[in-house]
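**Q** predicted model and sequence below, questions to follow.
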Amino acid sequence: MEKKVINPWKWQDARNYVQAVDVSNVKGTLYISGQTAIDENGVSSSADMRTQLIETLENLEKVIHDADYELKNIVRLNVYTTDSVSLFENFDVFQGWIQKNNIKQSSTVLEVKSLFETLKVELEATVVR
């Protein structure tokens, strides 16, 4: 698999995403349903945004690892939240995770009216091999 990042500008670098990712010679593509802060028993978290974001990232990692893909090969990562102000107040968690795992992904952040039950954030990803 070959990945090429397309960034006509530099400003997005501080936000830890890229404008586009060109992928060729792909051996597999993993389309991941929105991951949230739901525990292994299917119970939705009612914790604060920071805690839910950490749990959501852990769940996303589990799906990717169980599918035998690598975090660094995430090419698209969309974020849905019920509270963009709270999300951006805790965005250091997200950005730190992106940097730690050397991910260069295209992203969209969307504020939505609601998510399932008490959830505040959901991550939807595409990973290649």
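**A** Nice, thanks for sending it over. Numbering: from 1, shown residues only.

**Q** from now on I want contacts and neighbour counts done on CA atoms only, so please keep to that.
**A** Noted.

**Q** let me know the outermost residue of the chain.
**A** Distance from the C-alpha centroid of the chain, by CA atoms, centre = their mean, peaks at residue 25 (23.2 Å).

**Q** wait, doesn't that one sit right on residue 3?
**A** No: contact between residue 25 and residue 3 fails when scored by CA atoms under 8 Å: they sit 9.0 Å apart.

**Q** helices or strands up against the longest helix seen in the chain?
**A** Longest helix in the chain, counting residues (DSSP state H): helix 49-66. In this structure, helix 49-66 makes packing contacts with strand 29-35, helix 84-89, helix 91-100, strand 121-128, judged by 3 or more CA pairs under 8 Å, 6 or more residues apart in numbering; DSSP states H and E.

**Q** please compare the first structure with the one that follows:
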Amino acid sequence: MEKNIINPWTWQDARNYVQAVEVKNAEGTLYVSGQTAISDEGISSNEDMRSQLIQAIQNLERVIGEADYELKNIVRLNIYTTSNHELLENFDIIQNWITENKIRQTSTVLEVKSLFETLKVEFEATVVK
């Protein structure tokens, strides 16, 4: 698989995403449903944004790993949140995770009125192999 990053500018680098990712000769593509802070028992978290971010990332990692894909091959990561303000206050969690896993992805962050039950953040990913 070949990945080509397209960045006409440099300002997005500080925000840990890229403008476009071209993928050639992929073996497979994994489309991951929105992953949130839901426990193994199916219980939605009522914790704060920081705790929910950590659990949602762990759930995303689990799905990607179970499918035998690698985090570094996430090419699209959409983030839905009930509060951009709270998300940005805790954005270091996402940025550190992206950096540690050498992820170079396109992204959209979207504030929504609500998510399922008590959830505050949801990650939707596309991963290639």
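**A** Noted; the coordinates are in hand. From a predicted model like this one, the values you see are computed outputs, not experimental measurements.

**Q** can you say which of the helices and strands packed on helix 49-66 of the first structure is packed in most?
**A** strand 121-128 (a mean of 22; mean count of other CA atoms under 10 Å).

**Q** so which elements touch it?
**A** Contacts defined by 3+ CA pairs under 8 Å, 6+ apart place strand 121-128 of the first structure against strand 29-35, helix 49-66, strand 74-81.

**Q** with the second structure overlaid, how far apart is that strand on average?
**A** Once fitted to the second structure, strand 121-128 of the first structure is off its aligned match by 0.1 Å on average (mean CA distance after the TM-score superposition for the first structure).

**Q** and that strand with strand 74-81, angle?
**A** Per axes from the mean of the first three to the mean of the last three CA atoms, to 10 degrees, the angle that strand 121-128 of the first structure makes with strand 74-81 is 170 degrees.

**Q** so what touches strand 121-128 of the first structure?
**A** If you take CA atoms under 8 Å, 6 or more residues apart in numbering as the criterion, strand 121-128 of the first structure is touched by 1, 26-37, 49, 52-53, 56-57, 60, 64, 69-71, 73-82, 87, 115.

**Q** once you drop chain neighbours, what's closest to the residue farthest from the centre of the first structure?
**A** residue 1 (4.7 Å; CA to CA, 6 or more residues apart in numbering).

**Q** verify the stated contact: the one you found with residue 29.
**A** No: using CA under 8 Å, residue 1 of the first structure makes no contact with residue 29, being 10.6 Å away.

**Q** common neighbours of these two, please.
**A** When contacts are counted by CA under 8 Å, 6+ apart, the set common to residue 1 of the first structure and residue 29 consists of 128-129.

**Q** residue 119 of the first structure maps to what in the second structure?
**A** Correspondence of residue 119 of the first structure to the second structure, assessed by TM-score structural alignment: residue 119.

**Q** ok, its match - contacts?
**A** 36-37, 44-46, 52.

**Q** farthest pair within these?
**A** 36 and 46 (11.5 Å; CA to CA).

**Q** who has more neighbours, the two?
**A** Just comparing residue 36 of the second structure and residue 46: by other CA atoms under 10 Å the higher neighbour count belongs to residue 36, 26 against 14.

**Q** could you check how far that one is from residue 10 of the second structure?
**A** Residue 36 of the second structure sits 30 Å away from residue 10 of the second structure, taking CA to CA, to the nearest Å as the criterion.

**Q** neighbours of residue 20 of the first structure, how many?
**A** That count, for residue 20 of the first structure with other CA under 10 Å as the rule, works out to 17.

**Q** residue 74 is in contact with residue 103 of the second structure, correct?
**A** Yes: in this structure residue 103 of the second structure lies within contact range of residue 74 using CA under 8 Å: 6.3 Å.
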